[in-house]
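1. The sequence and its predicted three-dimensional model are supplied below.
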Amino acid sequence: MTAVALAVTDGMLHFELALACEVFGADMTGVADPWYRLSVCGPSAVRVGRFRLEPDHGLDRLPHADTVIVPGWADVDQDPPAELIDAVRAAHEAGARVASLCTGAFVLAAAGLLDGRRATTHWAHTRQLAERYPRVTVDPDVLYVDDDSVLTSAGKAAAMDLCLHLVRLDHGASIANTLARRLVVPPHRDGGQAQFVTTPVPAPDNHPLAGLLPWVIARLDHPLTVEDLARQARMSSRNLGRHFRAVTGTTPLQWLLAQRIRHAQELLEITDDTIDSIATATGMGTATTLRRHFSRTVGVPPDTYRRTFRSRTRPRPDNDGQHRQREP
């Protein structure tokens, strides 16, 4: 069982802390056994927003965790407490994976964990992070950054994206999507997507691509092109590209490839289909093409991915008895 510790002290943002508790403290009995063992670590009672929180353990417990999550730090104009910085640094030196949510990146930077690494934080504070810690390569235009054992996210919703990314790394795409459905959040947004788009995030059925995205998801086994998508949406390819960037933060082809890879991950996890069959089912055409794109995107070949997650508990079907594996 993976031990996850939330590192808290006075001045943490309660939204990011609660979000991490919802993900890593969820009851996934029968879906993913074992799940995470979650604990909150901090110095005695702490103030989180308007609430008083009693930690389970002191900060000296952090080095015993497999993953340490640092929620948002409220006052980025002030240095985080030395005891928090030291504990986070000690955890990483002990081999823990360390992730920050939103402005928690300032804690990781103060601990020296971001030196020489790419990192991000809430877009309103990226310049301040870069100026205060010049050895950090701050990327203001992404949702989250996974730099080996150190991960950082942008604000609010992007913190959820990073938490689900961690679940996906540990338990696979199918279980991560099952959890996302329970939390009623999008199952996956790539870390490289923009932090904000040119229009507000639309309601599920209230944007120009509302009819197109489900149509594409249902036809991933087809060799779709941008022209096919534009024709279905009844707009020019150029106009389609603008709408895709505004709604999804990426291009039509990049979005389409991400859906194909995601579907391939789930098929590798929950079926015995051959790589050739999965290549056909995901519209990749050949096993060679699937392996090339899969390895570049996921970081390991399909066969290795399947072996990694084969022993994991398969997700329960949804209420209609079917595994609804793909969502736009």
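-> Cool, the structure landed.
2. going forward, measure contacts and count neighbours with C-alpha atoms only.
-> Fine.
3. Show me what secondary structure element comes after the one helix or strand Ala109 maps to.
-> For Ala109, the enclosing helix or strand under DSSP states H and E is helix 105-110. Using DSSP H and E, the helix or strand that follows helix 105-110 towards the C-terminus is strand 118-119.
4. Quick check: which helices or strands does that next one pack against?
-> Using 3 or more CA pairs under 8 Å, 6 or more residues apart in numbering; DSSP states H and E, the elements in contact with strand 118-119 are strand 137-138, strand 144-147, strand 150-153.
5. Run through who's touching it.
-> 105, 136-139, 144-145, 147, 151-153 (CA atoms under 8 Å, 6 or more residues apart in numbering).
6. Most neighbours out of those, which is it?
-> For the contacts of strand 118-119, the largest number of neighbours (other CA atoms under 10 Å) sits with Tyr144, at 36 neighbours.
7. my guess is that residue contacts Ala158, does it?
-> Yes: using CA atoms under 8 Å, Tyr144 is in contact with Ala158, at 6.8 Å.
8. about what we covered before: give the buried residues for the helix holding Ala109.
-> By neighbour count on 16 or more other CA atoms under 10 Å, the buried set for helix 105-110 is 105-110.
9. likewise stretch 229-241?
-> Going by neighbour count (16+ other CA under 10 Å), the buried part of stretch 229-241 is 229-230, 233, 237, 240-241.
10. can you redo those as JSON lines with secondary structure and distance to Val4?
-> Formatted as JSON lines, the buried residues of stretch 229-241 follow (DSSP: H, G, I helix; E, B strand; the rest coil; distance: CA to CA, whole Å):
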{"residue": "Leu229", "secondary structure": "helix", "distance to Val4": "42"}
{"residue": "Ala230", "secondary structure": "helix", "distance to Val4": "45"}
{"residue": "Ala233", "secondary structure": "helix", "distance to Val4": "44"}
{"residue": "Ser237", "secondary structure": "helix", "distance to Val4": "45"}
{"residue": "Leu240", "secondary structure": "helix", "distance to Val4": "42"}
{"residue": "Gly241", "secondary structure": "helix", "distance to Val4": "40"}
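11. which pair in those residues spans the largest distance?
-> Ala233 and Gly241 (11.3 Å; CA to CA).
12. Return the list of helices and strands in contact with the longest helix anywhere in the chain.
-> Looking across the chain with DSSP state H, the single longest helix is helix 252-270. In terms of contacts (3+ CA pairs under 8 Å, 6+ apart), helix 252-270 is packed against helix 173-183, helix 237-248, helix 275-281, helix 287-298, helix 302-309.
13. Check it against this one:
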Amino acid sequence: MDRRPGLSVRLKLTLSYAGFLMVAGVLSLIAVGVYMLQEGWLRTNESGAVQETPGLLFVEGFAPTAALVMVFLLIFGLLGGWLLAGRMLAPLDRITRATRTAAAGSLSHRICLPGRQDEFRELADAFDTMLAQLEAHVEEQRRFAANASHELRTPLAISKTLIDVARADPHHDTGALVDRLHTVNTRAIDLTEALLVLSRAGQRSFTREPVDLSLVAEEATETLLPLAEKHGVTLETRGDIAPTTGSPALLLQLVTNLVQNAIVHNLPADGSVWAHTEVGPRTVALTVENTGERLGSQLVATLTEPFRRGTDRIHTDQAGVGLGLAIAKTITQAHDGTLTLTPRPAGGLRVRVELPATSASADG
């Protein structure tokens, strides 16, 4: 916004302090003058006798002294007000410098304002918190962009290599080439669609509707039943009616991602996946558990990052695009919920999603 130049806050405070001091001085002198005009002034003459002098004479004689007092009060008020205003506004100056540093692109700077709690320090602490969150968000976006570029470049590079091989060898088996290109292209499409879902969920550009999380869980497990049979995994769904509000499509994507992840990352044979819902005082919850290899807490803490997998970016036929849990986390946050990952002592993973309950479920 283009603004016209004006007085600084420090100068305004200085003038305010000095003006207030001058007004107080003038009122004090007026009070003294009025009192003397009414009561008169007694003084002693040369012979020692007491005589009464009219108050008006006193006021006329006191005027030069009063003028000197006012000049002193003005100088004292300006100087003291300037120093006091500077001391009071010093924290604001630090906050302003930090803001300009952040606006220049440096988000690692922190104010760290010392001293006891007051309005300025509350503002500084809130600004430091905002900078920390903004820095983490920017770093996450940079990492996400780099990983997305890498993931998208891989299928494109494979497609280019296959096409170059086919052009160099016209007698190459085109059927196998087409199948391979179809697989690579399908992966690129899946990745692009996953990125779109992630972006849509992060922007919260959806209409909220009443949703029963238990029905969503049943629909997701029924859809993924063929995949579970292919992997030799037993699916079990149970739980209470869990009413909440949100996007039915995104919540279905959330549950589908969790169940699919639990199926794919399971035991080689005779694995199990459990999905159940429950209702709390203020939230509804969906828990998805699966059998599998034992996972460390440090590894589990990174599984919701984009393009992270239990095999740490190793591609397999069932590796997916590395966005399943990241999308689940983003959808959960977009619905004002929380997603918690916990390794199971016997092996496998336990994922719990908590979403705000509707008034009906909360009352029940």
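-> Structure received. Small disclaimer: the values here were computed from a predicted structure and weren't measured.
14. Superpose the two chains and report the TM-score.
-> Aligned and superposed, the two chains score 0.22 in TM-score terms (TM-score structural alignment, normalised by the length of structure 1); 122 aligned residues with a CA RMSD of 6.6 Å.
15. picking up where we left off before, and the helix holding Ala109 of structure 1, what does it pack against?
-> Helices and strands touching helix 105-110 of structure 1, as assessed by 3+ CA pairs under 8 Å, 6+ apart, comprise helix 82-93.
16. who does whichever helix or strand comes after the helix it packs on touch, helix- and strand-wise?
-> Using DSSP H and E, the helix or strand that follows helix 82-93 of structure 1 towards the C-terminus is strand 97-100. Contact analysis of strand 97-100 of structure 1 by 3+ CA pairs under 8 Å, 6+ apart lists strand 67-70, helix 82-93, strand 150-153 as its packing neighbours.
17. now do 10 Å
-> Applying 3 or more CA pairs under 10 Å, 6 or more residues apart in numbering; DSSP states H and E, we find strand 97-100 of structure 1 packed against strand 3-7, strand 67-70, helix 82-93, helix 105-110, strand 144-147, strand 150-153, helix 157-171.
18. and these as a markdown table, adding distance to Gln265 of structure 1?
-> Shown next, in a markdown table, are those (distance: least, CA to CA, whole Å):
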| stretch | distance to Gln265 of structure 1 |
| --- | --- |
| strand 3-7 | 25 |
| strand 67-70 | 24 |
| helix 82-93 | 29 |
| helix 105-110 | 30 |
| strand 144-147 | 19 |
| strand 150-153 | 22 |
| helix 157-171 | 10 |
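19. for those, which one sits closest to His293 of structure 1?
-> In this view, these are compared for proximity to His293 of structure 1 by CA to CA, and helix 157-171 is the closest at 17.7 Å.
20. buried ones in that closest one?
-> Of the residues in helix 157-171 of structure 1, those buried by neighbour count under the rule 16+ other CA under 10 Å are 157-168, 170-171.
21. With stretch 9-21 of structure 2 instead?
-> Buried residues in stretch 9-21 of structure 2, counted by 16+ other CA under 10 Å: 10, 13-15, 17-19, 21.
22. Out of the residues you listed, the closest to Lys230 of structure 2 would be?
-> Here the nearest of the buried residues of stretch 9-21 of structure 2 to Lys230 of structure 2, counting by CA to CA, is Arg10; it sits at 74.1 Å.
23. mind checking the SS state of the closest one?
-> helix (DSSP: H, G, I helix; E, B strand; the rest coil).
24. All the helices of structure 2, residue numbers only.
-> Residue ranges of the helices in structure 2, as given by DSSP H, are 9-39, 55-103, 119-168, 174-203, 213-223, 225-230, 248-264, 297-301, 324-334, 359-363.
25. most tightly surrounded among those helices?
-> Ranked by mean neighbour count, the helices of structure 2 are led by helix 324-334 with a mean of 23 (mean count of other CA atoms under 10 Å).
26. Show me what it packs onto, helices and strands only.
-> In terms of contacts (3+ CA pairs under 10 Å, 6+ apart), helix 324-334 of structure 2 is packed against helix 174-203, strand 243-246, helix 248-264, strand 338-343, strand 349-356.
27. Mind putting the ones you listed into JSON lines with distance to Glu222 of structure 2?
-> Listed next are these as JSON lines, based on distance: least, CA to CA, whole Å:
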{"stretch": "helix 174-203", "distance to Glu222 of structure 2": "21"}
{"stretch": "strand 243-246", "distance to Glu222 of structure 2": "20"}
{"stretch": "helix 248-264", "distance to Glu222 of structure 2": "10"}
{"stretch": "strand 338-343", "distance to Glu222 of structure 2": "23"}
{"stretch": "strand 349-356", "distance to Glu222 of structure 2": "19"}
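28. Can you tell me which of these is nearest to Ala285 of structure 2?
-> For these, proximity to Ala285 of structure 2 was assessed by CA to CA; strand 349-356 is nearest, at 4.4 Å.
29. what inclination does the closest one have with respect to helix 324-334?
-> When axes from the mean of the first three to the mean of the last three CA atoms, to 10 degrees is applied, the directions of strand 349-356 of structure 2 and helix 324-334 differ by 20 degrees.
30. Not counting sequence-adjacent ones, nearest residue to Ile331 of structure 2?
-> Ala201 (5.3 Å; CA to CA, 6 or more residues apart in numbering).
31. repeat for Asn257 of structure 2
-> Using CA to CA, 6+ apart and skipping residues adjacent in sequence, the residue nearest Asn257 of structure 2 is Gly324, 5.3 Å away.
32. didn't the one you found look like it was pressed against Asp190?
-> No: with contact defined as CA atoms under 10 Å, Gly324 of structure 2 does not reach Asp190; the gap is 11.1 Å.
33. re the thing from before, to Ala82 of structure 1, which of the helices and strands packed on strand 118-119 of structure 1 lies closest?
-> Going by CA to CA, the one of these nearest Ala82 of structure 1 is strand 150-153, 19.5 Å.
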